[in-house]
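Undergrad: The following block contains a protein sequence and its predicted model.
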Amino acid sequence: MPDTAATPERPFTRSLGPLLILALAMLLGFAMMQSFGTVQEGAKAEMGLSDYTLSLIQGLSAALPLALFSIPIGILVDRHNRVRIMIALVATFVAGTWLTAFATGPWLLFVARMLAGVGTTGALTAALSLCADLCAPAQRGRALLIVGLGKSLGQAAAFGLVGLFFGWFVGNPGLLGGLAPWRGSHALLAAVGTVAMLPLFLLREPARHEVAASTHAPFRIIVAELWGRRGFLLPLFLGQVSVIMADAAGTIWAAPVLSRSFALQPQDFAAWMAPLMFIAGTAGAAVGGLSADLGQKSARRGGLLIGAIIAAAIGVPAALFPVAPSVPMFAIAFGTLILAGSLTGAVTSVALTVFIPNELRGLCIGAFLAVAGLIGFGLAPPLVAAVSGLLGGEQHLAGGLAIVGVATSIVSLIAFIVAMRRAPISATAEPI
């Protein structure tokens, strides 16, 4: 019989160990998924790549596997052992990072980045589902905050650690058999990840709760449940996908803008970009998780999403960071954009675990990642390259990035307002 009760309350400290292991996995995944962006100028020079080719390697390589595999992975997460799925996906993004280090051409590099992307985002689906069953609904903002901290540390490591590795190879060209700095950076990162994934084998599968139908219900019933919640899910997806477009474009193109507009190399900005990414991502995840928990206590319908609406509004002016007149102004605006994106991501994750039944969560997260990957990663980077081309060429990259960021941030603000008005009462309640 379906379990329609909420996850039993238990001391939050009992969940800390598994949550920290999940956070470590997300740290590794997002560091490896975004590592190439920090050193892509080196690959561009070695392989003779254009900005458009880079945008495909960075964007489409993440979008294509997300579109193809995110929903199947989500269904597997809903129906099978999530810990085993998590281990397989972490091994996938580690393998992708190894392949990045030794790719012999743009096509192999494309495949390598695909593996890093699908492994990381698929692991995120499993991690969010596991988090939901490790804690009661009222604790999920804090639980997802811990996993969000791992994600933020990973994004920071993509700049800081990879930039540090890059500097080592520049100063010591004979390291690892004379690998190019961008290649050597990925080889070291993959070696670290191979060792750091071992704690995952200590995880145990938790019991599932808040099941409205059944984790093995016929697919037609699952689809009907999902369709019944479309009034809430569609604007929620649009809001967060738009945020991801702005953040993905900004993260991917930030390093090239710093190199071209301010003549900085990875080792020059790694020292401040990494802490900026970590502080902004951590603050956003913290405020997002806490605001979601507080929002659940308000009497207002959809109050959980208030923090996402405020963050989306802040993201509109912050998206102008590429055209900042100085490096400090660039850093402040970029950090604000990352903070806002991290905050909306935390709130959206909590919303999916609170408002959606257990048997739909993996599918919803997978569908969300598929749409986010296809549009956010697949469309945003090439769109920036196309807009900069319309403005006059690759030298107008900063302007193209600013236009795309502001437009997508405005769309996200409107969509989150609509989602809040259509939020359901609970995970197992019949859709309104």
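TA: The structure has been received and is ready for your questions. Values in this document were obtained by computation on a predicted structure and should not be read as measured data.
Undergrad: C-alpha from now on. contacts and neighbour counts both.
TA: Will do.
Undergrad: All the helices of the stretch 151-300 of the chain, residue numbers only.
TA: For the stretch 151-300 of the chain, helices defined by DSSP state H, counting those that start in this stretch occupy the ranges 181-196, 219-228, 230-262, 266-297.
Undergrad: Enumerate the positions of the last one that are buried.
TA: Which is helix 266-297. Neighbour counts over helix 266-297 (16 or more other C-alpha atoms under 10 Å) mark 266-267, 269-270, 273-296 as buried.
Undergrad: cool, the longest one as well?
TA: Going by neighbour count (16+ other C-alpha under 10 Å), the buried part of helix 230-262 is 231-233, 235-258, 261.
Undergrad: which secondary structure elements does that helix contact?
TA: helix 16-47, helix 327-355, helix 358-371, helix 380-391, helix 397-421 (3 or more C-alpha pairs under 8 Å, 6 or more residues apart in numbering; DSSP states H and E).
Undergrad: Arrange the ones you listed in CSV, one row each, with distance to residue 317 as further columns.
TA: Compiled in CSV, these are given as follows (distance: least, C-alpha to C-alpha, whole Å):
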stretch, distance to residue 317
helix 16-47, 23
helix 327-355, 8
helix 358-371, 25
helix 380-391, 17
helix 397-421, 7
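Undergrad: Switch those over to TSV; also include mean neighbour count and distance to residue 203.
TA: Listed next are those as TSV, based on neighbours: other C-alpha atoms under 10 Å; distance: least, C-alpha to C-alpha, whole Å:
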stretch	mean neighbour count	distance to residue 203
helix 16-47	23	6
helix 327-355	25	20
helix 358-371	26	19
helix 380-391	21	36
helix 397-421	22	35
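Undergrad: which one of those lies closest to residue 216?
TA: Residue 216 sits nearest to helix 358-371 of all the helices and strands packed on helix 230-262, at 8.0 Å, using C-alpha to C-alpha.
Undergrad: from the middle of its chain, how far away would that closest one be?
TA: Relative to its chain's centre, helix 358-371 lies at 14 Å (C-alpha atoms, centre = their mean, to the nearest Å).
Undergrad: Output the contacting helices and strands for that helix.
TA: helix 61-79, helix 106-134, helix 219-228, helix 230-262, helix 327-355.
Undergrad: Structure two is appended below for comparative analysis:
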Amino acid sequence: MLALLFAGNLLNFYDRTIPAIVVEPIKAEFGLSDAEIGLITAAFTIVYALFGIPLGRLADRSSRRAVLAIGLAVWSLLTAVTGFVGGFATLVMVRLLLGVGEASFAPAANSLVADLYPPDQRARATGRWQLGLPVGLVLAFFTVGAITDAFDSWRAAFFVAALPGLVVAGLLAFIREPARGASEAAPVATAQVNSPIRSLLRVRTLWWLVLAGIGSQIASYAVATFSVPLFQRHFHTGLAMGATFAGIMIALTGLVGLTLGGRIADRASRRSPAGRVLTGAYGVLAAVPLTAAAFIVASDMPVLFVIVFSAGWLPQYLYFTAAYPAVADVVEPRLRGTAMAVFLAASYLLGGAFGPPIAGALSDRFAASQDLSVDAAAAYGLHLSLAIVIPAGLLIGAAGLFGAARCVTRDRERMRISLRAAR
């Protein structure tokens, strides 16, 4: 089951990364600005966040297997449809619909993992299915550029990506779900909660985790959307080489960060739930100066930029192995799908949806302020914009995790008392 969740998560991030890799040909064909490119990502992210909440409630009330399988099939079909769009408006519309399908995955998957593994193993298990994130990015960054060059069309990659999703969706339809709360020491009440959102809002840890998610998503979505254009404009690489460099510093670091991060976080959680969250806080904090330092590297040294940025981007993946299990640590099993959906919705709406438009708008503004050629101004604007947005987002993320670490032990104990009272 964990392998299928990994595969679904891989396809989730592969599909959503394709537009970021083919930014320049899309921009050229449809005559778009960087701000409009950012809006394409924002449109997907807003719908992804908003629909995550009702789909999270659906995962708590009905078959998580069905939510996962149907959602994956829908977004795979819409990935193929993206290859047929004829303009900016239709591209945005299809990405909006695709966001609905992808929103089904994380809440249901996180709820399943929490029932499959006890608390002291959840970070490692979370790290394993979340490995789909960097693996999906690796495959996207290493293959989409080559597919685009081979077919001389940015549309080809969308068609190639659709088929595997339909296969995995079919396999997910046959998994056997664990009982809700199966991994908890205390018995779990099965009755529905009358006011689930109000109950979740009382958990202070979730408020801090949302702040961490906002910062993390601002940085992550800005990086994912504009890294390949940065290499093409500032470092003067081709699309395929720029995508490969971006894959190394964004995706390969995730393979290491999530694998080691899960082990480190679970080991720290054996002392207290706060230990796991603190590992994420220190990891994200360490990423701030290192990613900022990368933007000092000269434009004729792209390899050095990749090395320095990778050193900073790797520890920020500890955010996932700290924040995601922390949601399960402080929320009772019958609300975990909803809790994850609310957490992701707030993170994406206030973070992921704003990161690319802010970075794009700043890029356009900085470019317009320079008396340079069009290409040189575009390179200058994007480089300066990312140098500001990425470290700032990571700093907000670290602050949120440090705040969550102060509350998580107390909220964990309250949740356990509630479970014992339900016996």
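TA: Good, I have the coordinates. In this text, all values refer to a predicted model and were calculated from it rather than measured experimentally.
Undergrad: returning to that earlier point: out of the helices and strands packed on helix 230-262 of structure 1, nearest to residue 92 of structure 1?
TA: Minimum separation from residue 92 of structure 1 across these (C-alpha to C-alpha) falls at helix 16-47, 9.6 Å.
Undergrad: Name the nearest residue to the aligned partner of residue 232 of structure 2 in structure 1, ignoring sequence neighbours.
TA: Using TM-score structural alignment, the equivalent of residue 232 of structure 2 in structure 1 is residue 259. Spatial nearest neighbour of residue 259 of structure 1, chain neighbours left out: residue 265 (5.8 Å); criterion: C-alpha to C-alpha, 6 or more residues apart in numbering.
Undergrad: burial measure for that neighbour, as a count.
TA: 20 (other C-alpha atoms under 10 Å).
Undergrad: just checking, it touches residue 254?
TA: No - assessed by C-alpha atoms under 8 Å, residue 265 of structure 1 is found out of contact with residue 254, at 11.7 Å.
Undergrad: Now check structure 1 for the residue matching residue 62 of structure 2.
TA: Going residue by residue (TM-score structural alignment), residue 62 of structure 2 aligns to residue 80.
Undergrad: who touches its match in this structure?
TA: Contacts of residue 80 of structure 1 were listed using C-alpha atoms under 8 Å, 6 or more residues apart in numbering, and none were found.
Undergrad: Residue 328 of structure 1 maps to what in structure 2?
TA: Using TM-score structural alignment, the partner of residue 328 of structure 1 in structure 2 is residue 303.
Undergrad: cool, residue 374 of structure 1 as well?
TA: Residue 374 of structure 1 maps onto residue 349 in structure 2, by TM-score structural alignment.
Undergrad: same thing with residue 185 of structure 1?
TA: Counting by TM-score structural alignment, residue 185 of structure 1 lines up with residue 157 in structure 2.
Undergrad: can you count the residues close to its match?
TA: Neighbour count of residue 157 of structure 2, defined by other C-alpha under 10 Å: 25.
Undergrad: so residue 193 of structure 1 makes contact with residue 30?
TA: No - with contact defined as C-alpha under 8 Å, residue 193 of structure 1 does not reach residue 30; the gap is 11.3 Å.
Undergrad: follow-up on the earlier one: now do the contacts for the residue nearest to the match of residue 328 of structure 1 when sequence neighbours are not counted.
TA: Nearest non-adjacent residue to residue 303 of structure 2, counting by C-alpha to C-alpha, 6+ apart: residue 245, 7.9 Å away. Residue 245 of structure 2 makes contact with 231, 303, 306, according to C-alpha under 8 Å, 6+ apart.
Undergrad: Closest one of those to residue 131 of structure 2?
TA: Nearest to residue 131 of structure 2 out of the contacts of residue 245 of structure 2 is residue 306 (C-alpha to C-alpha; 20.7 Å).
Undergrad: corresponding residue for residue 402 of structure 2 in structure 1?
TA: Match for residue 402 of structure 2 (TM-score structural alignment): residue 417.
Undergrad: Roughly how far does that match sit from residue 79 of structure 1?
TA: 33 Å (C-alpha to C-alpha, to the nearest Å).
Undergrad: next one: stretch 322-332 of structure 1 to chain centre, how far?
TA: 24 Å.
Undergrad: Counting neighbours, what do you get for the spatially closest residue to residue 55 of structure 2 that is not a sequence neighbour?
TA: Distances taken as C-alpha to C-alpha, 6+ apart put residue 104 closest to residue 55 of structure 2, at 5.6 Å, once the chain neighbours are dropped. Neighbours of residue 104 of structure 2 under the rule other C-alpha under 10 Å: 29.
Undergrad: if I look at the equivalent of residue 104 of structure 2 over in structure 1, how far off is residue 244 of structure 1?
TA: Under the alignment (TM-score structural alignment), residue 104 of structure 2 pairs with residue 122 in structure 1. According to C-alpha to C-alpha, residue 122 of structure 1 stands 16 Å off from residue 244 of structure 1.
Undergrad: Next: residue 303 of structure 1.
TA: Per C-alpha to C-alpha, residue 303 of structure 1 is found 22 Å from residue 244 of structure 1.
Undergrad: Once you drop chain neighbours, what's closest to the aligned residue in structure 2 for residue 109 of structure 1?
TA: Taking TM-score structural alignment, residue 109 of structure 1 has residue 91 as its aligned residue in structure 2. Nearest non-adjacent residue to residue 91 of structure 2, counting by C-alpha to C-alpha, 6+ apart: residue 85, 5.6 Å away.
Undergrad: Make TSV out of the helices and strands packed on helix 358-371 of structure 1 and add distance to residue 24 of structure 1.
TA: Shown next, in TSV, are those (distance: least, C-alpha to C-alpha, whole Å):
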stretch	distance to residue 24 of structure 1
helix 61-79	19
helix 106-134	11
helix 219-228	31
helix 230-262	21
helix 327-355	17
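Undergrad: Perfect, that will be all.
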